[in-house]
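*Asks:* Mind looking at a prediction? Sequence and model below.
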Amino acid sequence: MLVDSHCHLDMVATRDDLDEVVARANRAGVATMVTISTTLSGFADVLAIAKRCEDVWCSVGVHPHEAGSEGQSAPDRVVELAADPFVVGIGESGLDYYYDKSPRPAQEESFRAHIRAAQQTGLPLIVHSRDAEEDTARILREEYEGGGPYGCVMHCFSSGRELAEAALDLGFYISFSGIVTFKKSDELRDIASMVPRERLLIETDAPYLAPVPKRGKPNEPAYLSYTADFLAEHLGMSREELAETTTANFFRLFNRARPPQSA
């Protein structure tokens, strides 16, 4: 059994073929998925997918791209929406200096509000970081030291060793997507090798970043199996061992989610 810890089912599927997308994932061994919120204005649609599809959960939060228009200055609204039992995580939130679609001060303010929502709810924070390693590490550490511990996963990790080590030092988890299968991802594969097995997660980030051999095509949760096979071989694990490890890690971190009854 595999868990896709981060996908965007509202972007992957229309309402008419959503059931088939989930069915294909199940046939590929992906038994549980988390569909991720990127805006509060679209949260109702994300939540509806989680409620409609068996063993699909969701998060609530505002992506850094949307921080200029929907960024949160306080945790209150996110905390309120996170009360729904289908919500298992806070985010995705963080910093994106690659596209800079929102002003950096707005990104930081909203990021800190999401961290505080994670602290208040006890739900794990889902972090997006691109070309913002130093500021991401600084803010995560400042909020941890100033407001108390919180669970966290560095989603779709593609940064350098310094951010990975900073996250691991705080007890956080690191999730790898199809990027780890790309030909030029040698540094990322080295980082995957140094992540303790008990802190390892996998994801698709569908519909983005399809793994080899599906690279260049729209991604979907069924393709998690390719990333799992690749990463297992790279780490010297069996597919079954990697599946068991990452699934156990997922339910330890996202502890509001319930394992499938068939598991």
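*Replies:* That came in fine, so what should we check first?
*Asks:* use CA for all of it now, contacts and neighbours both
*Replies:* Noted.
*Asks:* where do the helices sit along this protein?
*Replies:* With DSSP state H as the criterion, the chain has helices at 9-12, 18-27, 43-52, 67-70, 76-81, 104-121, 133-147, 161-169, 186-194, 224-235, 239-253.
*Asks:* Return the most buried member of these.
*Replies:* By mean neighbour count, with neighbours taken as mean count of other C-alpha atoms under 10 Å, helix 104-121 ranks first of the helices of the chain at a mean of 23.
*Asks:* Looks like P207 contacts E220 (just checking).
*Replies:* Yes: using C-alpha atoms under 8 Å, P207 is in contact with E220, at 5.6 Å.
*Asks:* Neighbour count: those two, which is higher?
*Replies:* Set P207 next to E220 and count neighbours by other C-alpha atoms under 10 Å: E220 wins out with 26 against 18.
*Asks:* my guess is the more buried one contacts L209, does it?
*Replies:* No: using C-alpha under 8 Å, E220 is not in contact with L209, being 9.4 Å away.
*Asks:* follow-up on the earlier one: overlap in contacts of P207 and E220?
*Replies:* Common contact partners of P207 and E220 (C-alpha atoms under 8 Å, 6 or more residues apart in numbering): C7, V12.
*Asks:* sorry, back to before: any chance of the helices of the chain in CSV, with distance to L95 too?
*Replies:* Converted to CSV, the helices of the chain look like this (distance: least, C-alpha to C-alpha, whole Å):
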stretch, distance to L95
helix 9-12, 21
helix 18-27, 30
helix 43-52, 20
helix 67-70, 9
helix 76-81, 18
helix 104-121, 6
helix 133-147, 7
helix 161-169, 13
helix 186-194, 19
helix 224-235, 25
helix 239-253, 22
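*Asks:* Which among these is found nearest to T35?
*Replies:* Closest approach to T35 among the helices of the chain is made by helix 9-12 (5.6 Å; C-alpha to C-alpha).
*Asks:* One more to weigh against that first structure:
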Amino acid sequence: MQTDPRFSLVFAKKKKEFAVPAPLAPIADTHAHLMSFWDKDPAEAIARSALAGVRQMTTIWDPLADHRDAATYHEQLVGWIDQARDLLDQALAAGVAPLEPAGELIGPCADAWDSNPRALLSRISFLAGVHPYGAPEYTDDVHAQVLEALDSPLCSGVGEIGLDYHFDAEDNIEAAPHQMQMDVMARQLSLAVERNLPVELHLRHEADDVERSSHLDAYNVLKRVGVPAAGCVLHCFGEDRATMERFCDLGCHIAFGGAATFKRNDEVREAFAACPLDLLLFETDCPYMAPEPIRGLECEPAMIPWTVEALTGYRSSVTGEDPAQIAYAVWRNSLKLFGRQN
């Protein structure tokens, strides 16, 4: 019997089919853009991720980019969660088997595993913030909208905020003046510090920028404004070990996504292998950057087990740590930051 495509964990690329690997431990997707899908339904994506072993998810709301207020987004997210619950009920009633860890879990890792995919639905939250693309439009009114969103019971932090010095040729987006971006980042970072909430940073510069100026400037903003006691995350990390270590010295977490599995990104994998275990996170940044071997497809949270498998396997080959224990440690980090029970 063929699986209903809404619940399928097999993805096709160039006439080949790839089955999502079994999770090593509960998985958290700490950065997912559920409103940015091109061809996917958000509720179905949530349901598939639950079947794939995702047990916590953090998504993003931006009052400028998403063109809706926080209350409307809250209602929309609640609606997707309710629809995902109905979909999971249908899937389980039809005999769809959720993925289970391939090996025997032991100790705390075994205790943490919940075989009921519905467990994800109580651990979905969102971050509120304005992406650096929106810096020129960041007014007092927009700031008030972000501040109001932080009171939502589904809001778990501030983000994604930061600095983007890259010219986006595809969408013809020029980088806003750097000082303007730093001022807007500092203003939103202050909210996280004052509210004791975690913050996620988007930092990007041109590939030939040897000074890594977005990271250099962000480091200085963090030193001046402060790192929230609740945590700071460098999302979608794509830099080298030295850059990772500099931010880890500030206590920042480092989140790795599908791009870290790309063949050319040896430096990024080296940073993952060297990062302190208690500061590691996984994410998809969906719908962007699906991991190998399905790179090029529209990414979704159900694809994150490939990233976990590739990166824990690489780190294990370098450090000798058990891949499942690495995955479990990352799960604990994610829960500490974003595991609010709804």
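*Replies:* Structure's in. What do you need? Everything quoted here is computed from the prediction, not taken from an experiment.
*Asks:* before we move on, back to that, list just the one of the helices of the first structure that sits closest to M154 of the first structure.
*Replies:* helix 161-169 (7.6 Å).
*Asks:* how big is the offset of the closest one relative to the second structure?
*Replies:* Once fitted to the second structure, helix 161-169 of the first structure is off its aligned match by 2.1 Å on average (mean C-alpha distance after the TM-score superposition for the first structure).
*Asks:* Between helix 186-194 and that helix, find me the angle.
*Replies:* Put simply, helix 161-169 of the first structure runs at 20 degrees to helix 186-194, going by axes from the mean of the first three to the mean of the last three C-alpha atoms, to 10 degrees.
*Asks:* Q107 of the first structure matches what in the second structure?
*Replies:* In the second structure, Q107 of the first structure lines up with Q181, judged by TM-score structural alignment.
*Asks:* my read: its match touches R187, true?
*Replies:* No: Q181 of the second structure is not in contact with R187 according to C-alpha under 8 Å; the separation is 9.9 Å.
*Asks:* What does I304 of the second structure correspond to in the first structure?
*Replies:* Looks like I304 of the second structure aligns to L224 there (TM-score structural alignment).
*Asks:* Grab the nearest non-local neighbour of its match.
*Replies:* T204 (5.7 Å; C-alpha to C-alpha, 6 or more residues apart in numbering).
*Asks:* Select the longest strand from the second structure.
*Replies:* Longest strand in the second structure by number of residues (criterion: DSSP state E): strand 155-164.
*Asks:* Read off where that strand ends up in the first structure.
*Replies:* Mapping strand 155-164 of the second structure onto the first structure (TM-score structural alignment) gives residues 87-96.
*Asks:* What residues sit buried inside that stretch?
*Replies:* For stretch 87-96 of the first structure, burial by neighbour count (16 or more other C-alpha atoms under 10 Å) applies to V87, V88, G89, I90, G91, E92, S93, G94, L95, D96.
*Asks:* How about stretch 275-292 of the second structure?
*Replies:* 275, 278-292.
*Asks:* Pull up the distance across that stretch, start to finish.
*Replies:* One end of stretch 275-292 of the second structure sits 22 Å from the other (C-alpha to C-alpha, to the nearest Å).
*Asks:* For D266 of the second structure, give its distance to C275 of the second structure.
*Replies:* 14 Å.
*Asks:* I should have written T59 of the second structure there, sorry.
*Replies:* To C275 of the second structure, T59 of the second structure is 24 Å away according to C-alpha to C-alpha.
*Asks:* How about S214 of the second structure?
*Replies:* On the measure of C-alpha to C-alpha, S214 of the second structure and C275 of the second structure end up 20 Å apart.
*Asks:* what does R241 of the second structure give?
*Replies:* For R241 of the second structure, the distance to C275 of the second structure - C-alpha to C-alpha - is 8 Å.
*Asks:* V221 of the second structure now?
*Replies:* From V221 of the second structure over to C275 of the second structure the distance is 22 Å, taken as C-alpha to C-alpha.
*Asks:* next one: D69 of the second structure
*Replies:* The spacing between D69 of the second structure and C275 of the second structure, counted by C-alpha to C-alpha, is 37 Å.
*Asks:* Counterpart of D205 of the first structure over in the second structure?
*Replies:* Using TM-score structural alignment, D205 of the first structure lines up with D285 in the second structure.
*Asks:* Revised request: answer the last question for I36 of the first structure.
*Replies:* I36 of the first structure maps onto I60 in the second structure, by TM-score structural alignment.
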